[in-house]
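**Q** Quick one, structure for this:
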Amino acid sequence: MRAYTTAHLDLDLPPGHPFPLYKYRGVAEALKGEVDLVPAPPVDREVLALAHQEAYLDRVFGEGLSRAESLRLGLPFTPALLRRALHAAGGTVAATRDALATGLGLNLSGGTHHAYPDRAEGYSLFNDVAVAVALLRRKGFRGRVLVVDLDAHQGNGTAVFFQADPTVYTLSVHAERNYPLKKEQSDLDLGLPDGTGDEAYLEALRGALEEAFRFRPELVFYNAGVDVLKNDRFGRLALSLEGALRRDLAVLKKVKEAQAALVVVMGGGYNRDPGLTVAAHAQTYRAAISFR
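**A** You can find the predicted model right below:
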């Protein structure tokens, strides 16, 4: 079983920056010996252009993002940032190929669901899931696709990418009062109150999954952000580590019942306890492997 990783890529950040670069290496280390860790390949600009607007890509690959655009992204724009984003998106493309061949694809990165067709937002330079789906369509795949986004933040960019696409169903379960301030319209949005814990979250999730899987997907992308955990710096929800695992198992059960292929991408996780962030991400991938 392969898992694609960006752990080999560095990124210079200002002192004290909250982006959790540590977790990409930490999760890869935690899964060593359990999966075949493969450096994520970069995605080509031509593939990005199947989803993102050319004018946006011209800026990214030319002069780079402006200061205002970097502020919206939340990260300073550098060649290392661009390189890392190319590999993260490439990991999702490669994992999607694995999923269609074997039933499961794993990217220990990705889930950059705030990127729009024409701009970067919220640590998201490229929308890796949108890019992977666009490439699938170019290659002739016509199956129904479901995006199950359980990051604590609404997948606003992903929602916009697929709003006019009846072959893709988007589900976002998130903290309602969380970033982004302006929510976009997914096929199904479930905004939860601050402090939602295990039982209330799982009860709400069950109903959302029932509705979403009526779409009868053949391919599912699972954005398994662990910023849902209690004491996450940005999450606003309050799941335990056990509750996060029960969440994962609820998704995996529905995927198995649907006999759909599955791609797991990492999403967010910014816990005040870095070890908890790593442990939660690692248990998601272990659960997915066990359900294969």
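**Q** Only C-alpha atoms from now on, for both contacts and neighbour counts.
**A** Fine.
**Q** Can you pull up the most central residue in the chain?
**A** Taking CA atoms, centre = their mean as the criterion, residue 111 is the residue nearest the geometric centre of the chain, at 1.7 Å.
**Q** okay, which residue of the protein is out on the far edge from center?
**A** Quick read of the chain (CA atoms, centre = their mean): farthest out is residue 63, 27.2 Å.
**Q** For it, give its distance to residue 25.
**A** For residue 63, the distance to residue 25 (CA to CA, to the nearest Å) stands at 30 Å.
**Q** shouldn't the residue nearest to the centre of the chain be in contact with residue 223?
**A** Yes: between residue 111 and residue 223 there is a contact under CA atoms under 8 Å: 5.5 Å.
**Q** shared neighbours of the two, which are they?
**A** 265, 266, 267 (CA atoms under 8 Å, 6 or more residues apart in numbering).
**Q** Do I have it right that the first one meets residue 104?
**A** It stands for residue 265. No: the pair residue 265 and residue 104 does not pass the contact test of CA under 8 Å, sitting 11.3 Å apart.
**Q** which one of those two has more residues nearby?
**A** residue 265 (30 against 25; other CA atoms under 10 Å).
**Q** which ones are touching that one?
**A** 92, 106, 107, 108, 109, 110, 111, 221, 222, 223, 224 are the contacts of residue 265 under CA under 8 Å, 6+ apart.
**Q** again with residue 178
**A** 152, 153, 154, 234, 235, 236.
**Q** Give me the three-state assignment for it.
**A** coil (DSSP: H, G, I helix; E, B strand; the rest coil).
**Q** Could you report the distance from it to residue 264?
**A** 23 Å.
**Q** sorry, back to before: from residue 90, how far out is the residue nearest to the centre of the chain?
**A** 12 Å.
**Q** Check residue 28 too.
**A** Distance from residue 28 to residue 90, by CA to CA: 17 Å.
**Q** higher neighbour count, these two?
**A** Remark: of residue 28 and residue 90, residue 90 carries more neighbours, 29 against 25, as counted by other CA under 10 Å.
**Q** my guess is the more buried one meets residue 41, correct?
**A** Yes: assessed by CA under 8 Å, residue 90 is found in contact with residue 41 at 5.2 Å.
**Q** one more, for comparison:
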Amino acid sequence: MLAFHSDAHSLALPPGHRFPQSKYRLLREHFEREPGLLRMVAAPAASEGELALAHTPDYVDAVLLGHLSAAAQREIGFPWSPSMAARSRHSVGASIAAARAALAEGVAANMAGGTHHAYADKGSGYCVFNDVAVAARLMQAEWGRTHRSLLRVLVIDLDVHQGNGTASIFRDDDTVFTFSMHGARNFPFRKEASDLDVDLADGCADADYLAALDGALDDIWRRFQPGLAFYLAGADPHEGDRLGRLKLTYEGLAERDRRVLSALRERRIPVALSMAGGYGRDLATTVAVQVNTLNLAAGSWQAWLSARGTG
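**A** Next up is the predicted model:
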């Protein structure tokens, strides 16, 4: 399975900053040692035109040229630097590349991404550009040119924080269905309306979480028939996460991933994954959750190809 990484560009963060940027390098290094079914590729940078599919030109220019105000940088949570801008472009490029690969092979991944708090005209919550929104709109444009038909897109956002930026960008777009399942009392405290939101109480554990997921997926299949899915497989619902407030175990998160991947594969819906959030008290915990997610995705990719070969 193709997996695209973008950790070559680092953020100039002050000491003690709680954004765990090293997790992306640690994830890549794990699969360099134990690649399994993964084929890792360095992500290309998204172009200015691609970014403008989901973001206002003024905001794109502000990020790329270093014109972000101090207030805008505080809302994002990162100081501006040339490396910050480059990192953001490559993270979007990874989701674009993963989406193209998913349409060709069934399953692919961005080893970072899931920057769902970014709005059309601003960043927020450690999110600069909205990688899924850009990739979704670009895939729709490319699909329309080559297939002369509409590509309907599903966003399955299982990060513990609501995908407010994504919901806002696609608010009036009935070709994209946004689903977010998240902590009710967690960031962002002012939420946007997705096409389907499932709010979870603090302390929600495996059984209640999986029951809520099953009900939501059943609802989606009744309401929407996508041709491509983006799956934000956040590690932050894990019980060891500093910011998550939920109580999912490793086994519960693995079962979450199996259910999502199986449901998409059974319906022959290609899926591009992104790793989204994860802030483990022990960073190795977050990396272990995401390693498992990528291994399960690679297994789904293998099953997808096997089924295509016998179909």
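**Q** surely residue 277 of the first structure meets residue 225?
**A** No: Residue 277 of the first structure is beyond contact range of residue 225, at 9.6 Å (criterion: CA under 8 Å).
**Q** so what sits against both of the two?
**A** By CA under 8 Å, 6+ apart, the residues touching both residue 277 of the first structure and residue 225 are residue 269.
**Q** What ranges does the stretch 51-200 of the first structure have for its strands?
**A** 104-106, 145-149, 168-175, 188-192 (DSSP state E, counting those that start in this stretch).
**Q** May I see those strands organised as CSV, with distance to residue 243 of the first structure added?
**A** What follows is these, written out as CSV (distance: least, CA to CA, whole Å):
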stretch, distance to residue 243 of the first structure
strand 104-106, 21
strand 145-149, 16
strand 168-175, 15
strand 188-192, 15
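**Q** deepest of those strands, which one?
**A** Neighbour counts (mean count of other CA atoms under 10 Å) averaged over each of the strands of the stretch 51-200 of the first structure peak at strand 104-106, with a mean of 28.
**Q** Could you count how many residues lie near residue 181 of the first structure?
**A** Neighbours around residue 181 of the first structure, by other CA under 10 Å: 10.
**Q** residue in the second structure matching residue 250 of the first structure?
**A** Aligning on TM-score structural alignment places residue 250 of the first structure opposite residue 259 in the second structure.
**Q** Now do the buried residues in the host helix or strand of that match.
**A** Taking DSSP states H and E as the criterion, residue 259 of the second structure maps to helix 250-266. With burial defined by 16 or more other CA atoms under 10 Å, the residues of helix 250-266 of the second structure counted as buried are 250, 252-261, 263-265.
**Q** Quick one: work out the angle between that helix and strand 153-157.
**A** With axes from the mean of the first three to the mean of the last three CA atoms, to 10 degrees applied, the angle from helix 250-266 of the second structure to strand 153-157 works out at 170 degrees.
**Q** which part of the first structure lines up with the following helix or strand past helix 250-266 of the second structure?
**A** Using DSSP H and E, the helix or strand that directly follows helix 250-266 of the second structure along the chain is strand 271-274. Counting by TM-score structural alignment, strand 271-274 of the second structure falls onto residues 262-265 of the first structure.
**Q** and what of stretch 177-190 of the second structure?
**A** Using TM-score structural alignment, the partner range for stretch 177-190 of the second structure is residues 169-182.
**Q** Quick one: end-to-end length of the matching stretch, please.
**A** 20 Å.
**Q** from the middle of its chain, how far away would that stretch be?
**A** 13 Å (CA atoms, centre = their mean, to the nearest Å).
**Q** Over to stretch 52-68 of the first structure?
**A** Distance, centroid of stretch 52-68 of the first structure to centroid of chain: 22 Å (CA atoms, centre = their mean).
**Q** tell me which residues in that stretch are buried?
**A** 52, 54, 56, 57, 60, 64, 65.
**Q** ok, how many other residues are close to the equivalent of residue 209 of the first structure over in the second structure?
**A** Applying TM-score structural alignment, one finds that residue 209 of the first structure aligns to residue 217 in the second structure. A total of 18 residues lie near residue 217 of the second structure under the criterion other CA under 10 Å.
**Q** Confirm that residue 217 of the second structure sits in a strand.
**A** No: under three-state DSSP, residue 217 of the second structure falls outside any strand and is assigned helix.
**Q** Can you tell me what residue 227 of the first structure aligns to in the second structure?
**A** Checking TM-score structural alignment: residue 227 of the first structure goes with residue 236.
**Q** all helices for the second structure, in order.
**A** For the second structure, the helices defined by DSSP state H cover 22-33, 48-51, 57-65, 70-76, 82-105, 131-147, 164-169, 206-223, 250-266, 283-310.
**Q** Tell me which residues of the last one come out buried.
**A** Within helix 283-310 of the second structure, the residues that qualify as buried are 283, 285-287, 289-304, counting by 16+ other CA under 10 Å.
**Q** Next: stretch 17-35 of the second structure.
**A** So stretch 17-35 of the second structure, judged by 16+ other CA under 10 Å, has buried residues 19, 23, 24, 25, 26, 27, 28, 31.
**Q** Name the pair among those residues with the greatest separation in space.
**A** Across the buried residues of stretch 17-35 of the second structure, the longest distance by CA to CA is 21.9 Å; it joins 19 and 31.
**Q** what residues are up against the equivalent of residue 41 of the first structure over in the second structure?
**A** Aligned by TM-score structural alignment, residue 41 of the first structure pairs with residue 44 of the second structure. Contacts for residue 44 of the second structure (CA under 8 Å, 6+ apart) come out as 90, 93, 94, 97.
**Q** cool, and residue 84 of the second structure?
**A** 9, 10, 11, 12, 78 are the contacts of residue 84 of the second structure under CA under 8 Å, 6+ apart.
**Q** Can you flag the buried ones in those?
**A** 10, 11, 78.
**Q** now the residues you listed as JSON lines including distance to residue 135 of the second structure?
**A** Output for those, formatted as JSON lines (distance: CA to CA, whole Å):
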{"residue": "10", "distance to residue 135 of the second structure": "22"}
{"residue": "11", "distance to residue 135 of the second structure": "23"}
{"residue": "78", "distance to residue 135 of the second structure": "23"}
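**Q** that older thread, so which of the strands of the stretch 51-200 of the first structure gets nearest residue 216 of the first structure?
**A** Of the strands of the stretch 51-200 of the first structure, nearest to residue 216 of the first structure by CA to CA is strand 145-149, at 8.4 Å.
**Q** That'll do, ta.
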